[in-house]
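**Q** Give me the fold of what follows.
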Amino acid sequence: MIAKFCQERGLKHQTRHVQAIWLNGKYETYRLHCFSDAASAEVFLDHFEGLMFDPRRDRENGKVRGVWRRTGEYAPVLDLGPLSVPEILRS
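**A** From the prediction side, this is the model:
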């Protein structure tokens, strides 16, 4: 679904992963869809929703393999635009 969406709109992106860790110790692996320009990222966000991630700002000291130290309270992401986690996998 994501690949087709990007291909139809000529959006070139790379997929990366980051470990997000909250203050209470909860953690999740997030899949990042990285775009070379803000306009492409906005088109993607308008359709799929999600969070904006800036590796220089959000990774530990800008490290390539640094984790994403999250603030606030942990809440699982179950629905993002047209995507959702199947009921059987929600716990």
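**Q** C-alpha from now on. contacts and neighbour counts both.
**A** OK.
**Q** Spatially nearest residue to the residue sitting nearest the centre point of the chain (excluding sequence neighbours)?
**A** With distances taken as C-alpha atoms, centre = their mean, the residue of the chain nearest its centroid is L32 (4.2 Å). Of all residues not flanking L32 in the chain, R16 sits nearest, at 4.9 Å (C-alpha to C-alpha, 6 or more residues apart in numbering).
**Q** Please provide the structure for the following sequence as well, for comparison with the first:
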Amino acid sequence: MIAKFCQDRGLTFHLRSVQATWPDGKYENYRVHCFSDDAAARVFRDHFDGVKFDPKRDRENGNVKGVWRRTGEYRQILEMGPLSVPEILRN
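**A** This is a model prediction of the structure:
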């Protein structure tokens, strides 16, 4: 679904993964779709209800192996736009 959405709009991206951690110690691995310009990323986020990730700001000052230090309270993401986690994989 993601590949078709991007192909139909001429968007190209790279996939990366990052571990997000919250102040209470909870963590989750994220698959991050990286776009070369903010306009393309905005189109993607608007459709899939994504969260903006800036590796230079959010990944321990740009450390390639750094974690994404999130703020606030952890909330498990079960649905993002048209995507959802199957019931069998939910906690």
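**Q** For the helix ranked longest in structure 1, which outside residues touch it?
**A** Using DSSP state H to define each element, structure 1 has its longest helix at helix 38-48. If you take C-alpha atoms under 8 Å, 6 or more residues apart in numbering as the criterion, helix 38-48 of structure 1 is touched by C6, L11, C34, F35, L51, L80, G81, P82, L83.
**Q** One more: stretch 15-31 of structure 1?
**A** 32-34, 65-74.
**Q** circling back to that earlier point, quick one: what's aligned to the residue nearest to L32 of structure 1 in structure 2?
**A** Alignment note (TM-score structural alignment): R16 of structure 1 maps to R16 of structure 2.
**Q** how far away is that match from D24 of structure 2?
**A** Computed as C-alpha to C-alpha, to the nearest Å, the R16 of structure 2 to D24 of structure 2 distance reads 24 Å.
**Q** what's the answer for V67 of structure 2, then?
**A** Distance check for V67 of structure 2 against D24 of structure 2: by C-alpha to C-alpha, it reads 15 Å.
**Q** re earlier: what range in structure 2 matches the longest helix of structure 1?
**A** Mapping helix 38-48 of structure 1 onto structure 2 (TM-score structural alignment) gives residues 38-48.
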